[in-house]
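**Student:** Coordinates for the following, if possible.
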Amino acid sequence: MRVLFPHLSNVTVDAIAVLGKSPRIRARCTGPGGVCPACGTSSRRVHGRYLWTLADTAVVGRAADIELTVRRFFCDAVARRKRTFAEQVDGLTVRYGRRTPAVQRLLERVALALGGQAGGRLITHMGVPTSGSTLLRMIHRLEVPAPRRVEVLGMSTPTASTLPPSTFAMPSDQMPQGTPAPKPWATSAATPRPLHWPREQCGGGFNRSSQRRQQGTTYGMNCGVVSKR
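**Tutor:** From the prediction side, this is the model:
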């Protein structure tokens, strides 16, 4: 039992029943006493007992729960207004919780990885049926870790691939060191890039330009036919 259910090592298992298709483990606390979570006072005076049902991890793909008999003790601290408290079991119970810590960690990891709807569908197949809204509430309740101190901060040298296009409209004497020379058609913002190459740079494509212009053909940068009017 301790090998398969290590979180039940601090309680006594009385029976294991099957309700429908789901196994239920009936257990009880047998410790000598309890410790008040508010003031830390130990007590052995039992006030009463009650049943605490906890959702546990799946057993062979089936949703399982634990029916735990918990004792309530008197707190002998004079300054406290609340005179009773319920005992807690390490690794099994959390104050006001309805799930074991193992199930809580599983749900939080699925919620962070998949979110609400997708996480709800996956966790149902894992034997822990939970709605997507519950997973989203778990994400909102998580504490945001504090940012770590930055020990090393690196900066890359600006290059032609990382600089924005507007950089090449700057004067050459104001450009960062190492920036390649700007293209001849974009030396300044006042001289925009032409839409077509000059005729003398298009080779033999313009040998019959007059004939093609009469046919209503427009030439592009690659000296090929772009469109017809």
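
**Student:** alpha carbons only for contacts and neighbour counts from here, please
**Tutor:** Fine.

**Student:** State which helix of the chain is the longest.
**Tutor:** helix 101-114 (DSSP state H).

**Student:** So which elements touch that one?
**Tutor:** Counting contacts by 3 or more CA pairs under 8 Å, 6 or more residues apart in numbering; DSSP states H and E, helix 101-114 packs against strand 46-59, helix 117-125, helix 132-141.

**Student:** Would you map the strands across this structure?
**Tutor:** Under the criterion DSSP state E, strands of the chain are mapped to 11-19, 22-29, 34-35, 42-43, 46-59, 62-74, 84-86, 217-219, 225-228.

**Student:** could the helices and strands packed on helix 101-114 go into CSV alongside distance to residue 206?
**Tutor:** As requested, those are exported to CSV (distance: least, CA to CA, whole Å):
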stretch, distance to residue 206
strand 46-59, 78
helix 117-125, 61
helix 132-141, 66
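
**Student:** for comparison, sequence B:
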Amino acid sequence: MDELQTTLQSLVVGDSGILIDTITMQAQDCQITAHCTTLVASCPSCATPSSSVHSRYRRRLADRTVGTTSVTLQLTVRRFRCRNHGCHQQIFAERLPALMAPHQRSTIRLAHAFQTMGLALGGRPGARVAQTLGMPTSHTTMLRRIHQLPIPPITTPTAIGIDEWAWRKRTAYGCIVVDLHTNRVLDLLPDQAQSTIVTWLRQYPSIQIVSRDRGGGFAAAITAALPTATQVVDRWHLIKNYGEALEAALLSKRAVLRAACTPPESAADVPLIDPFVGALTRTGRHGPDAPMLEADIAARRERHAVLCALHAQIHTLRATGADIVSIAKMVSTTRATVYRYLAMETPPDWVQPRRRTTLDPYKAFLLQQWSAGCQSPRQLWRMIRAQGFTGAETVVTRYLAFMGCQKTKPRPMIHPTYALNNGRIPSAGHTAQWVLLAPMRRTANQQAFLDAVAAADPDCATLITLSEQFLAMIRANEAAALTAWITAAITTTTGHLHRFAQRLRQDEAAVRAGIAGPWSNGPVEGQIHRLKLLKRQAYGRASLALLRIRLIAQPPATAPP
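**Tutor:** Presented below is the predicted three-dimensional model:
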């Protein structure tokens, strides 16, 4: 017992002026009785030392577990008389700041443990983890402990990033401010109103650099609050906005994209797949002799007819002068769909939904081995299982039947552009993604397709050339040619890309600083990702105060033993 008492003396009370009297062990519970040994205590109001004991009382404190054993400390605390007759507090209890806070029923160590778990997990999850560790508490206590943490003060930030975050997507937004030197969150703002942003920025005139995206009204707010600060447009948002403009421009060039996929004359004998038929065959093969499921084919044609009618209705309403919001309400669709259909001169093509399977990484290998002479489905299944495939043999058998593989070498049933986009005409979105890729990162099929698109239409060739020049500037962090690029884009393009270039000219200084400078909104996006995680941990019910303290407050330092 003496050895146990010495160990607990160092682990539980340490050198805080407390001496353990008795230790009682019951199953997984340890009851410790102790008393204070200091001779003098200071009045908390006037700091006058006193050695005159008035009375004693017992405090019961919960402490952290030692291993799997819960610890409860029953401490005898003294009351003293204040010797300063002018002090309003004539009687006071001695303070033990290294062990416990006034009026608390737990030690500081236990409170710090709850705060650390609460910051990481939240209320109910933190309480469940604490229960598992032998420190039972309620979720309200866990939240109360979190709110007791102090918010670190904001000193003199010089470079910040600002962006919006969604309270509720497309409904309510707030703002997040991050220090780009330390990558730490400085503050959460309850909304994205310009007045709110201006008020916050004016509190910190030391700010010299502000990184932002191209939306949300940030430019006007920063100019109003900090006219001498350098604004920086984030490069990732710049490429994202350009990609959206490029995709919108390519939507009107679907005939060119279709022409670029037209099979050559030498491949005229290769049968192509009817987009409405796809894989709908009773035998699972693409062959022309396979019977079709007429009901499913008719359903696909009917759904495509609905899309064509929607396209015609949107264009008709727009021709009568209706605005975008009114059209979206009248045809019961979203504004994004209205914009996309207005940019399309012809109705949309039918695209068969693609389903990803566990066999996808091994399909090329299977067809290669089949063509090389290995035509046993079981042997092929064993070969890919050795490579990591986890599916059944029937999956391989059905795929080989689906591809029309017989005991003889199978003939190609899909145009060679199959490797490009599974045999379908690439969409405007896919084409824009390939244009945004660096030339050395494109596959041979992607590069050949882009070359065919450029050769088929001069406007598309101009779009691809401008895109490669713009992205080369961003990747090389060289903004010297930005003005010339904007001028060329305005004079040689129309529509979405023309408007994009005009908006760049209005914000050219910030765009130039974003391309050539080292600053970006990467740390801000990372903190927004973390904020989304905290929101979802709380099932969307966390208040701004709780989100702010969990995002900004630091876990307490490890308490002394």
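
**Student:** tm score of chain vs chain?
**Tutor:** After superposition, the two chains reach a TM-score of 0.72 (TM-score structural alignment, normalised by the length of the first structure), with 204 aligned residues with a CA RMSD of 3.6 Å.

**Student:** and of the helices and strands packed on helix 101-114 of the first structure, who's closest to residue 70 of the first structure?
**Tutor:** strand 46-59 (5.6 Å; CA to CA).

**Student:** Just give me the residue closest to the centre of the first structure.
**Tutor:** Closest residue to the average C-alpha location of the first structure: residue 112 at 3.4 Å, with CA atoms, centre = their mean.

**Student:** So that residue is in contact with residue 139, correct?
**Tutor:** Yes - judged on CA atoms under 8 Å, residue 112 of the first structure makes contact with residue 139 at a distance of 6.8 Å.

**Student:** rewinding a little: please identify which of the helices and strands packed on helix 101-114 of the first structure is closest to residue 26 of the first structure.
**Tutor:** Here strand 46-59 is closest among these (CA to CA), at 9.3 Å.

**Student:** Take the strands of the first structure and write them to JSON lines, including mean neighbour count and distance to residue 200 of the first structure.
**Tutor:** Shown next, in JSON lines, are the strands of the first structure (neighbours: other CA atoms under 10 Å; distance: least, CA to CA, whole Å):
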{"stretch": "strand 11-19", "mean neighbour count": "12", "distance to residue 200 of the first structure": "89"}
{"stretch": "strand 22-29", "mean neighbour count": "18", "distance to residue 200 of the first structure": "84"}
{"stretch": "strand 34-35", "mean neighbour count": "20", "distance to residue 200 of the first structure": "94"}
{"stretch": "strand 42-43", "mean neighbour count": "18", "distance to residue 200 of the first structure": "98"}
{"stretch": "strand 46-59", "mean neighbour count": "16", "distance to residue 200 of the first structure": "78"}
{"stretch": "strand 62-74", "mean neighbour count": "21", "distance to residue 200 of the first structure": "79"}
{"stretch": "strand 84-86", "mean neighbour count": "19", "distance to residue 200 of the first structure": "93"}
{"stretch": "strand 217-219", "mean neighbour count": "17", "distance to residue 200 of the first structure": "13"}
{"stretch": "strand 225-228", "mean neighbour count": "11", "distance to residue 200 of the first structure": "17"}
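
**Student:** Can you give me every residue that contacts the spatially closest residue to residue 219 of the first structure that is not a sequence neighbour?
**Tutor:** Residue nearest to residue 219 of the first structure in three dimensions, not counting chain neighbours: residue 225, with 5.2 Å by CA to CA, 6 or more residues apart in numbering. The contact partners of residue 225 of the first structure, taken as CA atoms under 8 Å, 6 or more residues apart in numbering, are 217, 218, 219.

**Student:** cutoff 10 Å now
**Tutor:** For residue 225 of the first structure, the contacting residues are 212, 217, 218, 219, by CA atoms under 10 Å, 6 or more residues apart in numbering.

**Student:** Relative to residue 196 of the first structure, how far out is the third one?
**Tutor:** Applying CA to CA, to the nearest Å, the value for residue 218 of the first structure to residue 196 of the first structure is 10 Å.

**Student:** Please apply the same query to the second one.
**Tutor:** Taking CA to CA as the criterion, residue 217 of the first structure is separated from residue 196 of the first structure by 13 Å.

**Student:** got it, and the last one?
**Tutor:** Using CA to CA, one obtains 7 Å as the distance from residue 219 of the first structure to residue 196 of the first structure.

**Student:** Mind listing the shared neighbours of the two?
**Tutor:** With CA under 10 Å, 6+ apart, residue 219 of the first structure and residue 196 have common neighbours residue 202.

**Student:** what sits against the residue of the second structure most remote from its centre?
**Tutor:** Largest separation from the mean C-alpha position in the second structure: residue 85, at 62.1 Å (CA atoms, centre = their mean). Applying CA under 10 Å, 6+ apart, we find residue 85 of the second structure in contact with no residue.

**Student:** Ok, residue 187 of the second structure next?
**Tutor:** With CA under 10 Å, 6+ apart, residue 187 of the second structure has these contacts: 151, 154, 162, 175-179, 200, 548-549, 551-552.

**Student:** Now list the buried members of these.
**Tutor:** 151, 162, 175, 176, 177, 178, 179, 548, 549, 551, 552 (16 or more other CA atoms under 10 Å).

**Student:** hmm, which two among these are most spread apart?
**Tutor:** Taking CA to CA as the measure, those span a maximum distance of 19.3 Å, between 151 and 162.

**Student:** For residue 318 of the second structure, see how far away residue 330 of the second structure is.
**Tutor:** Residue 330 of the second structure sits 12 Å away from residue 318 of the second structure, going by CA to CA.

**Student:** And the two? Which one has more around it.
**Tutor:** The neighbour comparison of residue 330 of the second structure against residue 318 (other CA atoms under 10 Å) goes to residue 318, with 16 against 12.

**Student:** start and end residues in the first structure for whichever strand or helix holds that one, please.
**Tutor:** Assigned by DSSP states H and E, residue 318 of the second structure belongs to helix 294-319. Under TM-score structural alignment, there is no match for helix 294-319 of the second structure anywhere in the first structure.

**Student:** same check, this time on stretch 524-531 of the second structure
**Tutor:** Using TM-score structural alignment, stretch 524-531 of the second structure corresponds to no residues of the first structure.

**Student:** C-terminal to the helix or strand encompassing residue 454 of the second structure, what's the next element?
**Tutor:** Assigned by DSSP H and E, residue 454 of the second structure belongs to helix 444-456. Downstream of helix 444-456 of the second structure, the next assigned helix or strand under DSSP H and E is helix 458-476.
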